[in-house]
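K.L.:
Attaching a predicted model along with its sequence, questions to come.
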Amino acid sequence: MKKLLSLSALLAGLGAMPVLAQDNLRIDGLEVIGTPVDGKMGFQPAVTRLAQDIHDLDWLILVIITLITLFVTGLIIWVILRYGKKRNPNPSSFTHNTPIEIAWTVGPIVILVLIGAYSLPILFRQQEIPEADITIKATGNQWYWSYEYVDEGFGFDSYMIGAPATLTAEDEAAGAIANTLDDVMVAKLEAAGYSRDEWLLATDTAVVVPVGKTIVMQVTGSDVIHAWTVPAFGVKQDAVPGRLAELWFSAEREGVYFGQCSELCGQAHAYMPITVKVVSEAAYADWLGKAKEEYAGIPQTLTVASAD
């Protein structure tokens, strides 16, 4: 029985269609949250403490620089009106003004101390990796991501839907061209539970994590420098060959989130997206059992109810 399960897992892994372990987690059961929206400005919704920190810091700095800009602009306008040639035909001449010099020295120091006092704890929170509930290793390749669930003993590759590796003979016979949106690609997206709006964002397999758990990502590269980035989580980490870096996040909301490789890594850099599905603990446990069986050939444990 184990041999049959291993053989079926191997055959499934070689297939180009979306993997079976992902079927029960298709996008139609989850809200699409972390995605760019045409015509919109600003950040994606923050679903982690790290992302909210970044948004708050951005807002603080925006308020500070807006006030400084308005203050300086007001001073310039006042000087133009008050000390223009018509109102001040005989300008005075002086070399310094001690109170003003003290003010423009102390003022910026106070502002920088305020920004530093607020931003440094945020930086430390990002860099201090907590104890992981789940550890996942992400390896950047030209041009796809490989994921390994370190504590569970399995892994898989994740390609953009429409990448050459995801095309079947039937797709090519139908006229599909890799990395090109056409009717065949739209059909492939819809078969995986996505829509044409998720083109260039959706992958054939997604990282699946439970909501509210601490996820530690170990990030590295196999060839050139890549970067694992998910804006809604507020995380970005370069994947450098020969080095193992870490980032962490804890998503507070179930949904589908998208990211991209954020380091120019070659001609197909634009076709290297990241898809993360944040699900309930029950859905994660169900997916984990199927993933172990499919990717590692580890059969699921069946619970048989005893007869009364």
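P.N.:
Cool, the structure landed.
K.L.:
When you work out contacts or count neighbours from here on, use the C-alpha atoms and nothing else.
P.N.:
Fine.
K.L.:
Check which helices and strands the helix or strand harbouring I65 is in contact with.
P.N.:
If you go by DSSP states H and E, I65 is part of helix 49-82. Applying 3 or more Cα pairs under 8 Å, 6 or more residues apart in numbering; DSSP states H and E, one finds that helix 49-82 contacts helix 98-127.
K.L.:
Now do the buried residues in the helix it packs on.
P.N.:
Burial within helix 98-127, assessed by neighbour count using 16 or more other Cα atoms under 10 Å, is assigned to 119, 122, 126.
K.L.:
Check these against D183 and report the nearest one.
P.N.:
When the buried residues of helix 98-127 are compared for distance to D183 (Cα to Cα), Q126 wins out at 42.1 Å.
K.L.:
this is the other structure I want to compare:
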Amino acid sequence: MNIDVTKLDTVCDAAQPWQLGSQEGATPIMQGIIELHNDICHFLFLILGFVSRMLVRALWLFPFPSGLPNKWIVHGTTLELLRTILPSIIPMFIAIPSFALLYSLDEIVDPILTIKAIGHQWYR
């Protein structure tokens, strides 16, 4: 039987040299972990983009030549509410799928075969 070594990476699911990301999950739990990782990365990049855009806009639009900040930015009630509520909502969007994955890990499957291995530590 001849095996083409150049096509071996399509046959075997193993990590590749300089691979970015995870290899494909063999179980539904691992697939859930990979999907959760991808979802969290999407949230991370959305937050990073939003914060970067707001920082650039604030530096571009409000250079404060007189040294005094705008009173609507410093003492705005609506802005203070948004600064408080939005950062508390974002972790809830991340926590809901992670709790679902955590509870799916606790699922007990009735095994067909159980192996009990007993080992003894060997001392000098």
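P.N.:
That came through, no problem. Here the structure is a predicted model, which is why all the values come from computation and not from measurement.
K.L.:
circling back to that earlier point, read off where the helix holding I65 of structure 1 ends up in structure 2.
P.N.:
With TM-score structural alignment applied, helix 49-82 of structure 1 matches the range 28-61 in structure 2.
K.L.:
The matching stretch against structure 1, how far on average?
P.N.:
Aligned to structure 1 and superposed, stretch 28-61 of structure 2 gives a mean residue distance of 0.7 Å (mean Cα distance after the TM-score superposition for structure 1).
K.L.:
what separates that stretch from the chain centre, distance-wise?
P.N.:
9 Å (Cα atoms, centre = their mean, to the nearest Å).
K.L.:
Quick check: buried residues in that stretch?
P.N.:
Neighbour-count burial for stretch 28-61 of structure 2 flags 30, 32-34, 36, 40, 43 (criterion: 16+ other Cα under 10 Å).
K.L.:
And the strands in the stretch 101-250 of structure 1, which stretches?
P.N.:
In the stretch 101-250 of structure 1, the segments counted as strands under DSSP state E, counting those that start in this stretch are 134-141, 144-149, 154-158, 207-210, 215-221, 226-230, 235-239, 245-249.
K.L.:
Nearest to T95 of structure 1 among those would be which one?
P.N.:
strand 235-239 (49.4 Å).
K.L.:
That closest one corresponds to what range in structure 2?
P.N.:
Taking TM-score structural alignment, strand 235-239 of structure 1 hits no residues over in structure 2.
K.L.:
which other helices and strands contact that strand?
P.N.:
strand 215-221, strand 226-230, strand 245-249.
K.L.:
got CSV for these, with mean neighbour count too?
P.N.:
Converted to CSV, these look like this (neighbours: other Cα atoms under 10 Å):
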stretch, mean neighbour count
strand 215-221, 24
strand 226-230, 25
strand 245-249, 20
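K.L.:
Out of those, which is closest to Y83 of structure 1?
P.N.:
Closest of those to Y83 of structure 1 is strand 226-230, at 52.1 Å (criterion: Cα to Cα).
K.L.:
From the opening residue of stretch 61-73 of structure 2 to its closing one, how far?
P.N.:
12 Å (Cα to Cα, to the nearest Å).
K.L.:
can you list the helices and strands packed on strand 235-239 of structure 1 in JSON lines and add distance to W145 of structure 1?
P.N.:
Shown next, in JSON lines, are these (distance: least, Cα to Cα, whole Å):
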{"stretch": "strand 215-221", "distance to W145 of structure 1": "9"}
{"stretch": "strand 226-230", "distance to W145 of structure 1": "9"}
{"stretch": "strand 245-249", "distance to W145 of structure 1": "15"}
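K.L.:
Any idea which of those gets closest to A46 of structure 1?
P.N.:
strand 226-230 (10.6 Å).
K.L.:
and the angle from that closest one to strand 215-221?
P.N.:
160 degrees (axes from the mean of the first three to the mean of the last three Cα atoms, to 10 degrees).
K.L.:
which strands and helices sit next to strand 226-230 of structure 1?
P.N.:
Looks like strand 226-230 of structure 1 contacts strand 134-141, strand 235-239, strand 255-261, strand 273-279 (3+ Cα pairs under 8 Å, 6+ apart).
K.L.:
For V106 of structure 1, find the nearest of the ones you listed.
P.N.:
Across these, closest to V106 of structure 1 is strand 235-239 (Cα to Cα), at 34.6 Å.
K.L.:
now what about that closest one, what contacts it?
P.N.:
50-51, 139-140, 219-221, 225-230, 245-249, 263 (Cα atoms under 8 Å, 6 or more residues apart in numbering).
K.L.:
just stretch 10-20 of structure 2 next, same as before
P.N.:
22-24.
K.L.:
P91 of structure 2: which of those residues is nearest?
P.N.:
Nearest to P91 of structure 2 among the contacts of stretch 10-20 of structure 2, with distances taken as Cα to Cα, is S22, at 23.5 Å.
K.L.:
What residues does that closest one make contact with?
P.N.:
Here S22 of structure 2 is in contact with 15, 34 (Cα under 8 Å, 6+ apart).
K.L.:
Next: the one 3 residues further on.
P.N.:
With contacts defined as Cα under 8 Å, 6+ apart, the neighbours of G25 of structure 2 are 31, 34.
K.L.:
which SS class is it?
P.N.:
Look at G25 of structure 2: counting by DSSP: H, G, I helix; E, B strand; the rest coil, its state is coil.
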